[in-house]
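In: here is the input, now give the coordinates:
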Amino acid sequence: MKQHIQTLKHLLSTKDDKALKQHYLTSNEAENIVQLAYLFQQGMSELSTYDFYQQLATEFIEIKSFPIALIAQMKTREALSFFTLALQLKDNFKLTDHMQRNALHYYFQGNQQVASEVQFNYLRSMMLFESNDTLRDALCQRDQHNLTPIEAYLQCNENFNDLATHEFNALLALIEIQSKQQAVETANYISTIKAVGKLCREQALSISTDLQRLVLIAIYFSKPIKDVVRDMH
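Out: Model (predicted):
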């Protein structure tokens, strides 16, 4: 175990808040990533301590900054939920990495090692019940491939299981929110159907009007579903 983590564990046991923060401040970004990952793992392992570790991680990020390398780790609902408070600080939802991707890009694209389900309703609820202009703006940001987070979901998410009705409706609401901020980039239609067609073939999925992802692509790009199916063949 690295010395900086041993020190973190010791300071956690002494409950020395000032020393904990000083240790985090004097650690480099790579060490900060590991330290935050440790707090996340501890919080996930015991429900009764979740709030403590989440708040401590938020305070660490507040006194320094949101580590750029941490953005790409927001691939699961557990990670996004744990770091939501930190992402709401200082416009961190709009913070981007070297690929011009924000946390929503990675969350919507999902974890390609496991079939991850995106909780669109969680984000929609945040927009409805909180003043969250930063989250709305993040929804409209484009990465280096000119994709918004929703387009990253449509094009790259490898989980083709149907969304539950409330999640489907929440995604439609997010699409509407985005459309009110900026026009859909119609040029992304071709790259989307090519990418999704490749994923379908890799997973031996039938390309038909019954596939929910194709329905969403049709809605998003204002195309008849039959045209989407035809264009993918």
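
In: going forward, measure contacts between C-alpha atoms and count neighbours the same way
Out: OK.

In: how near is the nearest residue to residue 152 once chain neighbours are set aside to residue 41?
Out: In space, and not counting its chain neighbours, residue 152 is closest to residue 109: 5.5 Å by C-alpha to C-alpha, 6 or more residues apart in numbering. As judged by C-alpha to C-alpha, to the nearest Å, residue 109 and residue 41 stand 22 Å apart.

In: before we move on, back to that, I'd assumed residue 149 was in contact with the residue nearest to residue 152.
Out: Yes: contact criterion C-alpha atoms under 8 Å: residue 109 and residue 149 qualify, at 7.5 Å.

In: endpoint to endpoint, stretch 128-139 covers what distance?
Out: Across stretch 128-139, the terminal residues are separated by 14 Å (C-alpha to C-alpha).

In: buried residues in that stretch?
Out: 134-136, 138-139 (16 or more other C-alpha atoms under 10 Å).

In: where exactly do the helices run in this protein?
Out: For the chain, the helices defined by DSSP state H occupy 3-14, 17-26, 29-45, 50-63, 77-87, 103-109, 120-129, 133-140, 149-156, 165-181, 188-202, 212-220, 225-232.

In: between the fourth one and helix 29-45, how many degrees?
Out: Just to be clear, that refers to helix 50-63. In terms of direction (axes from the mean of the first three to the mean of the last three C-alpha atoms, to 10 degrees), helix 50-63 departs from helix 29-45 by 160 degrees.

In: need the residues that contact helix 50-63.
Out: With contact meaning C-alpha atoms under 8 Å, 6 or more residues apart in numbering, helix 50-63 is reached by 21, 24-25, 36, 39-40, 42-44, 67, 82-83, 85-86, 89.

In: please give me the structure for this one as well, since I'd like to look at both together:
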Amino acid sequence: MNLSKQALPQQAAEGYSPRVKPVILRMVEELKQMEMLSEVHVEQVTELCSIVDRPEMKVVGIALPISYESRGYGGYYDSGQAGGTINDYFYTKKLAAEGEIALLSSLIEHQIKGREIVTVRTEVQGDGNYKVIVGMEVSSFDGLPDSVEKVTVPGGIYLHITQLEVNGDNPGIPYDAAFNHLEELYLSAHPEYTRDWSRHVIARFRQANCASVFVPLAAE
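Out: This next block holds a predicted model:
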């Protein structure tokens, strides 16, 4: 009797796959998936400002044209909001309060990748007008209704501006920094980067009073 042959385990047939994957294999696959989806930290600039490398993302939502006047510049605009202004934050807050975000979630529930509310600025013009899309990130546009807006946000290097998650914080602070103080906040000290106007500005709302804004950068 040849004991050496008995000691060797039988080789699985080609194409064999167990019905239940071992725990370690499932963990490896989940970690790989998380790495594909998550942003990569590149550089910490300040406590509330960093450089990240983000993957491409697909966003589905509800769109609204925003004008220079509607944001409270150049005259009064009656939006029903304090000060008579309407902007990304007030529009997002309005959709959430009226149940539109919940309705959107029910329409795209099979494709949702996360429950955070995301806004994307598109069709940005030199006169201060743009279109904002408020919605959620999805894995695919397949099968989604035509009534929702769809936009693919390119991946790449972004300046991530955030704020402390403290009750009472003004969620407009990161927006103000991103659009009015980007030069002194980051660009003046980092001439190797410039603002990339060909890509979209993204905002992510973790809770009602806290926003993170991502400004696309390009290497010089």
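
In: superposing both, give me the TM-score.
Out: The TM-score (TM-score structural alignment, normalised by the length of structure 2) is 0.24; 86 aligned residues with a C-alpha RMSD of 5.5 Å.

In: can you give me the helices in structure 2?
Out: 3-7, 23-37, 88-97, 100-107, 173-180, 182-185.

In: residue 152 of structure 2 is nearest to which of the ones you listed?
Out: helix 23-37 (14.5 Å; C-alpha to C-alpha).

In: and the closest one, what does it pack against?
Out: Of the remaining helices and strands, none touches helix 23-37 of structure 2 by 3 or more C-alpha pairs under 8 Å, 6 or more residues apart in numbering; DSSP states H and E.

In: buried sites along that helix?
Out: For helix 23-37 of structure 2, the neighbour count (16+ other C-alpha under 10 Å) marks no residue as buried.

In: about what we covered before: residue 109 and residue 41 of structure 1: which is more packed in?
Out: residue 109 (25 against 14; other C-alpha atoms under 10 Å).

In: grab the nearest non-local neighbour of residue 178 of structure 2.
Out: Counting by C-alpha to C-alpha, 6+ apart, the residue nearest residue 178 of structure 2 is residue 215, at 6.8 Å.

In: my guess is that neighbour contacts residue 194. True?
Out: No: at 10.3 Å, residue 215 of structure 2 does not count as touching residue 194 under the criterion of C-alpha under 8 Å.

In: out of those two, which sits in the busier spot?
Out: The neighbour count for residue 215 of structure 2 versus residue 194, taken as other C-alpha under 10 Å, is higher for residue 215 (23 against 17).

In: how close does that one get to residue 42 of structure 2?
Out: 14 Å.

In: with residue 184 of structure 2 instead?
Out: Plainly put, residue 184 of structure 2 is 20 Å away from residue 42 of structure 2 if you go by C-alpha to C-alpha.

In: what's the burial count for the nearest residue to residue 157 of structure 2 once chain neighbours are set aside?
Out: The spatial neighbour of residue 157 of structure 2 that comes closest, neighbours along the chain excluded (C-alpha to C-alpha, 6+ apart), is residue 53 at 4.5 Å. Residue 53 of structure 2 has 19 neighbouring residues, counting by other C-alpha under 10 Å.

In: state the distance from residue 53 of structure 2 to residue 29 of structure 2.
Out: Noted for residue 53 of structure 2: a distance of 22 Å to residue 29 of structure 2, by C-alpha to C-alpha.

In: who are the neighbours in contact with residue 23 of structure 2?
Out: Going by C-alpha under 8 Å, 6+ apart, residue 23 of structure 2 touches no other residue.

In: the one 3 residues further on now?
Out: Contact criterion C-alpha under 8 Å, 6+ apart gives no residues in contact with residue 26 of structure 2.

In: how close does it get to residue 33 of structure 2?
Out: Taken as C-alpha to C-alpha, the span from residue 26 of structure 2 to residue 33 of structure 2 is 11 Å.

In: which of the helices of structure 1 is buried the deepest?
Out: Highest mean neighbour count of those: helix 103-109, a mean of 26 (counted as mean count of other C-alpha atoms under 10 Å).

In: quick one: contacts for residue 165 of structure 1?
Out: Applying C-alpha under 8 Å, 6+ apart, no residues contact residue 165 of structure 1.

In: what's the burial count for residue 107 of structure 2?
Out: Neighbour tally, residue 107 of structure 2, other C-alpha under 10 Å: 14.

In: mind checking how far it is from residue 50 of structure 2?
Out: Going from residue 107 of structure 2 to residue 50 of structure 2 by C-alpha to C-alpha gives 34 Å.

In: again with residue 180 of structure 2
Out: 17 Å.

In: neighbour count winner among the two?
Out: residue 50 (18 against 11).

In: grab the nearest non-local neighbour of that one.
Out: Closest residue in space to residue 50 of structure 2, ignoring its immediate chain neighbours: residue 44 at 4.4 Å, by C-alpha to C-alpha, 6+ apart.

In: any idea how many residues pack against the one you found?
Out: 13.

In: that one against residue 159, yeah?
Out: No: Residue 44 of structure 2 sits out of contact with residue 159 when judged by C-alpha under 8 Å, with a separation of 9.9 Å.

In: any shared contact partners between these two?
Out: Residues touching both residue 44 of structure 2 and residue 159 (C-alpha under 8 Å, 6+ apart) are 50-51.
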